[in-house]
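Colleague: Quick check, what structure comes out for this input:
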Amino acid sequence: MRASTRDGRDRGWAGELTGGLVAALFVMPAVLGCGVIVFAPLGAAFQSQGIQAAFGATIAAALFRWLMGAGSLHVNAPRATQAALLAGLLGQAMHLADAGGFDAPAGVLLALPVLALGVAALFQLLLGALRLGDVLKFIPQPVVAGFVNGFALVILLQQLPNLLGLPEGTGLAALWSGNGAVNPWAFGLGALAVAGVWLLGDRLPGLPGPLIGLAAGTLAFQALATAIDPALLGVTVKAPPPGLPFAPSLEAVAGLINHPLSGLMLPSILATGVTLGIVSSIQSLLSAAAADALLRSRHDSSRELMTQGGANLVSSLLGGTVTGGSPLYTRVAVRNGACSDRANLFVGLGLLAAALGLGPLMERIPLSVMAGMVVITVMRPDDWTLQMVTLLRRQQTRATRIELLQNLAIVVTVALLVAMADVLVALAVGMALSVVVYLRRSAVSVLRRSYTGDRVHSQTGRSAADMELLERHGGAIAVMELHGPVFFGSAENLARNAEAMVEGRETLILDLGRVNDVESTGILVLRRLDERLAREGRTLLLAGMGKGRGLRRMLRDMGFDRPETEGRIHADLDGALAAAEDRLLARLAGGEAVEDELALRDHPSLLGLTEAQLDLLSLTARRVVFAPGDRILREGSTDNSQFFLVRGRVRVEKRAPDGEQTVRVGSIRSGAVFGEMAMLTGEPRSADVVADSPVVCYELTAEDVAMLDGLDPSISFLLLRNIAVELTGKIARMSRAVTMGDA
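Modeller: Here you go, the predicted model:
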């Protein structure tokens, strides 16, 4: 049977064998390093058992993934950050035992990480079974980066005493109190290992950097041991017990259940397990996404969580420690020929062979060298944090710098809390800070733009006199275009902006067309704003609220129904702006009197005609009347009439692609002309024109204009000139609206 990548390259078992064995070689330093970390609170005597647990976990995970056929290639490895979480649980248990004055045997303590790992595994299996794999992706990246960097800081603090060659059980505080001294030989060997990784790690791509550091430090130790007392050089790593690297943990768990420490540690076991499950799941899903990019595949997030949870469950039953997906080792396997999860068979077999034969070799590795390898591995911040720092160092806008600084502040806060407090506290604070940042950003961005009615007008065709009035007095109308959610984090800020915007004006239009949600607090704030404006004699209009829109029904159902009952809700912004203009023009005209019919000879489009020409035109044009809803012009028709509107209002509509629904694109009031473009060009009508109210027009056909041209050519010239003047004014107003910035 042969395996192939999505790009069609067929590599077969030879590629899986080579890729798997090379990946096992690269994983081995991570296994050794995490083995040192996981049982570090128990002292150097348990290093060998920690290394054995790390080997067992990695082997079990690799073989489990191969047996399950989890999908695309994904290589597991022990993660230092997760090992530090288990080590922290051990340290907490030892502190409680000392405070309680009772003995806590090593066998009892070793059951704690086993139980926590079991909880993490069951949590991952539950997430996968409930198809909640994608939910974990909603944890903000700054929080994830804070955890990664925080665990790295924990590891650094744990391993520095070993790197400095301090006596076992001595912490960094001993240096300040004078109760401990640095072993220069041990520190020198550790520094040599760090230098080997630093200088040669990237220059020898065929070898992992940590393996180079281990080899350099160990060879130097063995050379020096032939010339001076080896005891002066510091202690070496304890080799794991001979045999298979698996230690069934049921006996240790039974011992913990009967121990008083179990009741005290149960909340911490559950909390650590859930946190470990979250962190492991996030890292594994991120790693799976990276593997997808390498192999042009697509992973199933929930299936990946179940596979990862199953691997950790097997590992806990066999006494191992936690593992997680690693894009680094996956990339190593792919680059060396692997392309499917079959490579995990050879990863597991390669590590098993190494575990059975590495005991004598590991006893030659100085502890300070191993610590140096771990330190150099975790000193580098995660890639996302480095990217944020790099971006911050460049020339950025003020808004971008604030965004970057906010993200980095969350990363630093979470990292410090992980290292100095508790992971749950770090998670809670990190999520809270992320929510605060989100609320602040949402509160600022709910206002898209604002302007007044003297700068932007509706698409309503009006007389030149009315347009002049709107140019002079349109500032009495304020418009605020909103976007995003209006909720408790943004509603109050919106209300303050609205009250400031409407000061000194008579009408406020809120365009909700781009608002995707308004929750209960937002509705309450809008209702209070409406009531306040009404008390002050001002009017609130709501736009972007078509009849079929759910948001309109929600406002009504939540008790904010006054705009609906008073006719202050409009389907679009243009309709609301036209209604506000009508109110303003009526006030300027001295009231809401019934509109009188305009005499044809007084129509603004006939400016410049003599009395004789007006008489001739009046005799030629036909007076037509339409009821509300009558369709005066139909899109696509080829009739060639133009209409002088002398009473009422019409709306212009475009048909949707389905041919059934229409979209309002503007309206025309008394004193304007419509239909003239089709008469001038001879093209079919581009839109429908429908009466919005009782309408009176005077109709003039192309044949009528030709007859008038024969009688008096200057009539058609004056008509064309007036049409051109009106079109020029419309274009100028549209241009100003398009280029207008936020007020």
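Colleague: CA atoms for contacts and neighbours, from now on please.
Modeller: Fine.
Colleague: residue boundaries of the helices in the stretch 601-743 of the chain?
Modeller: For the stretch 601-743 of the chain, helices defined by DSSP state H, counting those that start in this stretch occupy the ranges 611-620, 676-681, 702-711, 713-739.
Colleague: my bad, the stretch 201-350 of the chain
Modeller: 209-225, 250-257, 261-295, 301-317, 327-335, 343-357.
Colleague: of the ones you listed, which approaches Ala498 most closely?
Modeller: Ala498 lies closest to helix 261-295 among these, at 42.2 Å (C-alpha to C-alpha).
Colleague: What helices and strands are in contact with that closest one?
Modeller: helix 80-100, helix 111-129, helix 301-317, strand 323-325, helix 327-335, helix 423-445 (3 or more C-alpha pairs under 8 Å, 6 or more residues apart in numbering; DSSP states H and E).
Colleague: Now do the fourth one: everything it contacts.
Modeller: Same thing as strand 323-325. With C-alpha atoms under 8 Å, 6 or more residues apart in numbering as the test, strand 323-325 has contacts from 57-58, 61, 74-79, 82, 280-281, 283-285, 287-288, 308, 312.
Colleague: ok, 10 Å please
Modeller: 31, 34, 54, 57-62, 74-80, 82-83, 117, 279-288, 291, 304, 308-309, 311-312, 315 (C-alpha atoms under 10 Å, 6 or more residues apart in numbering).
Colleague: Which of the helices or strands spans the closest residue to Thr81 other than its chain neighbours?
Modeller: Leaving out its chain neighbours, the residue that sits closest to Thr81 by C-alpha to C-alpha, 6 or more residues apart in numbering is Phe151, at 4.7 Å. Element membership for Phe151 (DSSP states H and E) is helix 141-163.
Colleague: which parts of whatever helix or strand comes next after that helix are buried?
Modeller: As assigned by DSSP H and E, the chain's next helix or strand after helix 141-163 is helix 173-177. By 16 or more other C-alpha atoms under 10 Å, helix 173-177 has no buried positions at all.
Colleague: One more, so I can put them side by side:
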Amino acid sequence: MARWGRYSDCTWSTLRKDLVAGTIVGVIAIPLGMAFAIASGVKPEYGIYTTIVAGVLISLFGGSRFQIGGPTGAFIPILFAIAAEYGYENLLIAGMMAGVLLILMGLFRLGVLIQFIPKPVTIGFTAGIAVTIFTGQIASFLGLKGIVRHESFVANMREIGVHLHTANPYSIATAAICLAVVLLGARYAPKVPASLIGLIAASIVAALFFSGKLATIGSTYGAIPNTLPSFHVPVLSWDRIHLLLRPALLIAMLGAIESLLSAVVADGMTGSRHDSNRELIGQGIANVAAPLFGGIPATGAIARTATNIRSGAVSPLSGVIHGAAVLLILLLFAPWASNIPLSAMAPILMVVAWNMSERRSFLRLLKLRTGDSLILAVTFLLTVFADLTTAVEVGLGLAVVLFVKRMGEAHLVSKVLPDPESVKVGPHMVSEDHDCPQIGIYTVEGPLFFGAAYRFERTMPGLGPEPPGVVVLRMSRVPFLDTTGEGNLAKLVADLEASGGRLLVSGIQQQPLELLRRTGLYDAIGSSRFYEHTGDAIDEALRAIPKERCAGCRHAAFRECTALSAGKAIPQPAAAVFKARAGAGAVR
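Modeller: A predicted model of the protein is given here:
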């Protein structure tokens, strides 16, 4: 019942708003669906079928009230590469496999993991995809003849250069008309579907003045059928599944990222909150079903979702209506679509590429000249000059390496002593003439894990020929400990015990404490040697050291040192002094 609660407040007023919004988005989706399909290397009607089937199912089963799904520009390089290497039938199978993976991601509640993909990686591959889409439309914009599309960016650019002399002035004029209408419409009439108006205007001009002088959808791909898509189950086999696993994983990952980013944008525009796991399930169902009707992989479309919201949508019904509107237009007007010039489609995709490029975020990150700038640049260049799979893998790998390096650099070990003027201990109190040869107190800051192990070993002073009898580790600022860090502590304990010393620990947090218990190091150290406050640990250290070694010492590292140096009894314990000065908040 909760699932359908999104429709429980449906009234004639809300239905009217959804009807208007859904129709507007449906009209916008038609030229985009065809353009994305053509750019992906398949027939334009497959983009329309995807818009209908996936658009309806994403709205019905997804986790966002306002999400509009369908073919998107982000998929173009991937789908073209898959179709070119494996064929259209295998592209459908890869899309279905990606749908199953998305459903499993949602069922296992992995939606939150998408949020951990670093921003430089997403901006880098998004900008790279935008460059690929934009440059991929140059040949259609210019009406070049004899062009053979390649997977390689460099090969495609070379192809354009070789055939530049075949440029068709009629194609350029048609593309320029469409581009002008799209840009002017977006600037002066943002509520008008500028891409559709531009496509219609350019098509009319071409039909009246350039008939037969430039390539159209019909002359290149054949007439678009004005019938419902036929149901077809691709032939599955284990060999095919194994062959297409990597492409399917890539489609699923990119689909998850795009859909959840779109849902987040919708949340920001409406103040609502989407269910990320349910959204993944909805996207998965749509991608399993769409290939059964010839559709290509789909995901949430940010621009169409934003248009849906701005047009007044109030529920997922607008997404269902958007799919129904596309179906109705297909049945009524498909024959006319066959006369659309290919050069009129190119400006639409170029504008889509420009809008999705995130150029401002890209330049801002690049100018920082940090590790994030490196991740951004590498991901972008690999997306353009290699492929998206390699780009994401290398980008994520670099992000992990830099994260580990940064966390390791955040780790710090410093020797400290009590400050008699305050209730705190600090490194400023340690000097050559003011130290304790028998007690070493060290503050450990930052996660103690494999990335910080080398720093711990370097910054933790060696025991030397005259090791301290007691080492106090202040670990209240260590939020995380892994087995490598535990190994560092175990080595320290072993070295101390070999020299007759002992280790005391104060202020340890819950996660490091639990790990020490599981590994047995807690028992090896001894439960009595763990203290909540540093003052208590100092008291125990002062009791544990041989007092005869204090005679004549002039370091005066502790308040008690004056009495011990003179061979007198220890005055009021350190913990009591800390507590008296700081109340219940004794130093940890």
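Colleague: circling back to that earlier point, which of the helices of the stretch 201-350 of the first structure sits most buried?
Modeller: Using mean count of other C-alpha atoms under 10 Å, the stretch among the helices of the stretch 201-350 of the first structure with the largest mean neighbour count is helix 301-317, at a mean of 25.
Colleague: what sits against the residue nearest in space to the middle of the second structure?
Modeller: What sits nearest the mean C-alpha location of the second structure, by C-alpha atoms, centre = their mean, is Ile117, with 2.6 Å. Ile117 of the second structure sits next to Ile257, Val392, Gly395, Leu396, Ala399 when contact means C-alpha under 10 Å, 6+ apart.
Colleague: Closest to Leu349 of the second structure out of those?
Modeller: For the contacts of Ile117 of the second structure, the nearest to Leu349 of the second structure is Ile257 (20.7 Å; C-alpha to C-alpha).
Colleague: helices or strands next to the helix or strand hosting Tyr451 of the first structure in the packing?
Modeller: Per DSSP H and E, Tyr451 of the first structure falls inside strand 447-452. Other helices and strands packing on strand 447-452 of the first structure, by 3 or more C-alpha pairs under 10 Å, 6 or more residues apart in numbering; DSSP states H and E, are strand 477-486, helix 491-502, strand 507-518.
Colleague: tell me which residues of that strand are tucked away?
Modeller: Leu447, Ser450, Tyr451, Thr452.
Colleague: Mind putting those residues into CSV with distance to Phe488 of the first structure?
Modeller: Below are those laid out as CSV (distance: C-alpha to C-alpha, whole Å):
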residue, distance to Phe488 of the first structure
Leu447, 15
Ser450, 21
Tyr451, 25
Thr452, 27
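Colleague: between those, which is nearest Leu718 of the first structure?
Modeller: Nearest member of the buried residues of strand 447-452 of the first structure to Leu718 of the first structure, counting by C-alpha to C-alpha, is Thr452, at 34.2 Å.
Colleague: wait, that closest one sits on Gly504?
Modeller: No - with contact defined as C-alpha atoms under 10 Å, Thr452 of the first structure does not reach Gly504; the gap is 11.7 Å.
Colleague: quick one: common contacting residues for those two?
Modeller: Once C-alpha under 10 Å, 6+ apart is applied, the residues that Thr452 of the first structure and Gly504 both contact turn out to be Gly475, Ala476, Ile477, Ala478.
Colleague: so what does whatever helix or strand Arg587 of the first structure lives in touch, helix or strand wise?
Modeller: Secondary structure assignment for Arg587 of the first structure, by DSSP H and E: helix 573-589. Where contact means 3+ C-alpha pairs under 10 Å, 6+ apart, helix 573-589 of the first structure is packed against helix 464-473, strand 477-486, strand 507-518, strand 539-543, strand 662-669.
Colleague: relative to strand 507-518, how tilted is that helix?
Modeller: Counting by axes from the mean of the first three to the mean of the last three C-alpha atoms, to 10 degrees, helix 573-589 of the first structure points 160 degrees away from the direction of strand 507-518.
Colleague: How many neighbouring residues does Asp372 of the second structure have?
Modeller: Asp372 of the second structure has 20 neighbours, counted by other C-alpha atoms under 10 Å.
Colleague: And it? What does it align with in the first structure?
Modeller: By TM-score structural alignment, Asp372 of the second structure lines up with Asn407 in the first structure.
Colleague: isn't that match right up against Val144?
Modeller: No - Asn407 of the first structure is beyond contact range of Val144, at 11.1 Å (criterion: C-alpha under 10 Å).
Colleague: give me every residue that touches the closest residue in space to Ser357 of the second structure that isn't next to it in sequence.
Modeller: With sequence-adjacent residues excluded and distances taken as C-alpha to C-alpha, 6+ apart, Ser357 of the second structure is closest to Ala127, at 4.4 Å. Remark: with contacts taken as C-alpha under 10 Å, 6+ apart, Ala127 of the second structure is in contact with 74, 121, 133, 353-359, 361-362, 376, 379-381, 383-384.
Colleague: With Gly180 of the first structure instead?
Modeller: Pro161, Gly165, Leu166, Pro167, Thr170, Gly171, Leu172, Ala173, Ala174.
Colleague: Kindly report the same for Ser311 of the second structure.
Modeller: Lys17, Asp18, Leu19, Val20, Ala21, Gly22, Thr23, Ile24, Val25, Lys191, Thr305, Ser318 are the contacts of Ser311 of the second structure under C-alpha under 10 Å, 6+ apart.
Colleague: do Pro120 of the second structure as well
Modeller: Each residue near Pro120 of the second structure by C-alpha under 10 Å, 6+ apart is listed here: 126, 361-362, 365-366, 371-380, 395-396, 399.
Colleague: the inter-axis angle of the strand holding Tyr451 of the first structure versus strand 507-518?
Modeller: Using the same axes, to 10 degrees: strand 447-452 of the first structure against strand 507-518 is 170 degrees.
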